[in-house]
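Asks: got a predicted structure plus its sequence, pasted below:
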Amino acid sequence: MAEYKIYHNPRCSKSRQTLEILNEKGVDVEIVEYLKNPPGKSELTAVIKALGVTPSDIMRKKEAEYQEAGLDQEGLSVEQQVEKMIAYPKVIERPIVVKGNKAVVGRPPENVLDLID
């Protein structure tokens, strides 16, 4: 099992740049193309906890799917937000890199350096 995991979108320049930094540092990284293979509820909840944020903090609010999913409605519970993020993975901010119980969003890509010992 890889020490690092990146939730990656190969079409995103920031995601590609973050992956490039990980590769340059020679770390063992598992690549999860989350648009093809969205994380499950417990996995996404663990990522959110590792980031130390709320689900709303890692949503791409300008994506059409954000409104399509009804994520712009007030009063959604954390559980409802997570379920909608799984159903509409395009709204999940990218890239997210996880190492153990810590995680960072690769915006800017250099944020990943905080996870590398």
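Replies: Received, thanks.

Asks: contacts, neighbours, all on C-alpha from now
Replies: Noted.

Asks: ok, which stretches of the chain are strands?
Replies: 4-8, 29-33, 96-99, 102-105 (DSSP state E).

Asks: which one of those lies closest to Ile58?
Replies: Set against Ile58 and scored by C-alpha to C-alpha, the strands of the chain come closest in strand 102-105, at 8.4 Å.

Asks: apart from its chain neighbours, what residue comes closest to the residue positioned nearest the centre of the chain?
Replies: The residue lying closest to the centre of the chain (C-alpha atoms, centre = their mean) is Ile96, at 3.7 Å. Once flanking residues are discounted, Ile96 sits nearest to Val105: 4.5 Å by C-alpha to C-alpha, 6 or more residues apart in numbering.

Asks: what about that neighbour, how many neighbours?
Replies: By the criterion of other C-alpha atoms under 10 Å, Val105 has 22 neighbours.

Asks: pasting the second one now:
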Amino acid sequence: MAESLFLQYPKCSTCRNAKKWLEAQGAEFEDRNIALQPPTKEELRDVLNKSGLDIKKLFNTSGQKYRELGLKDKLKTMSEEEMLDLLSSDGMLVKRPIFVHGGKATVGFKEAEFERVLS
């Protein structure tokens, strides 16, 4: 895996802004389209460990797929393994962008968080 991994969806304006921000900082990263190449269970577990986030924060709750599958209620009874299986099966279920650098990771785009991960 590259030193830094940037998982994003090209049609997502937040992802485009995050990518512009990273490029402006001169950051080098592996850029992956989350829809074409969803993160693996191991990558998702790594993001959880490095970000300290709750697994539910990895879900794209505003996505069409999330609503179609009725996940708001289903997640309450799912195990972490089941959630990781589901997230790794479809990149559109995953909140984006995801940025992993060194021992840190962040989900979604907040400049301050990206700065923290890059430092």
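Replies: Good, I have the coordinates. Every value quoted in this text rests on a predicted model; they were computed, and no experiment measured them.

Asks: so what corresponds to the residue nearest to Ile96 of structure 1 in structure 2?
Replies: Aligned counterpart of Val105 of structure 1 in structure 2: Val107 (TM-score structural alignment).

Asks: so its match makes contact with Pro97?
Replies: Yes - assessed by C-alpha atoms under 8 Å, Val107 of structure 2 is found in contact with Pro97 at 5.9 Å.

Asks: could the strands of structure 1 be laid out in CSV, adding distance to Glu79 of structure 1?
Replies: Formatted as CSV, those follow (distance: least, C-alpha to C-alpha, whole Å):
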stretch, distance to Glu79 of structure 1
strand 4-8, 20
strand 29-33, 22
strand 96-99, 20
strand 102-105, 20
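
Asks: in stretch 79-93 of structure 2, which residues are buried?
Replies: Using 16 or more other C-alpha atoms under 10 Å as the test for burial, stretch 79-93 of structure 2 gives 83-84, 87-93.

Asks: from the residues you listed, which land in helices?
Replies: If you go by DSSP state H, the buried residues of stretch 79-93 of structure 2 have 83-84, 87-89 in helices.

Asks: ok, back up a step: residue contacts, the match of Val105 of structure 1?
Replies: 51, 58, 95-99 (C-alpha atoms under 8 Å, 6 or more residues apart in numbering).

Asks: what do you get if the cut-off is 10 Å, keeping everything else the same?
Replies: Contacts for Val107 of structure 2 (C-alpha atoms under 10 Å, 6 or more residues apart in numbering) come out as 7, 47-48, 51, 53, 57-59, 94-100, 113-114.

Asks: helices - which of these land there?
Replies: Mapping these onto helices (DSSP H) picks out 47-48, 51, 113-114.

Asks: what is the nearest of these to Thr40 of structure 2?
Replies: For these, the nearest to Thr40 of structure 2 is Val47 (10.6 Å; C-alpha to C-alpha).
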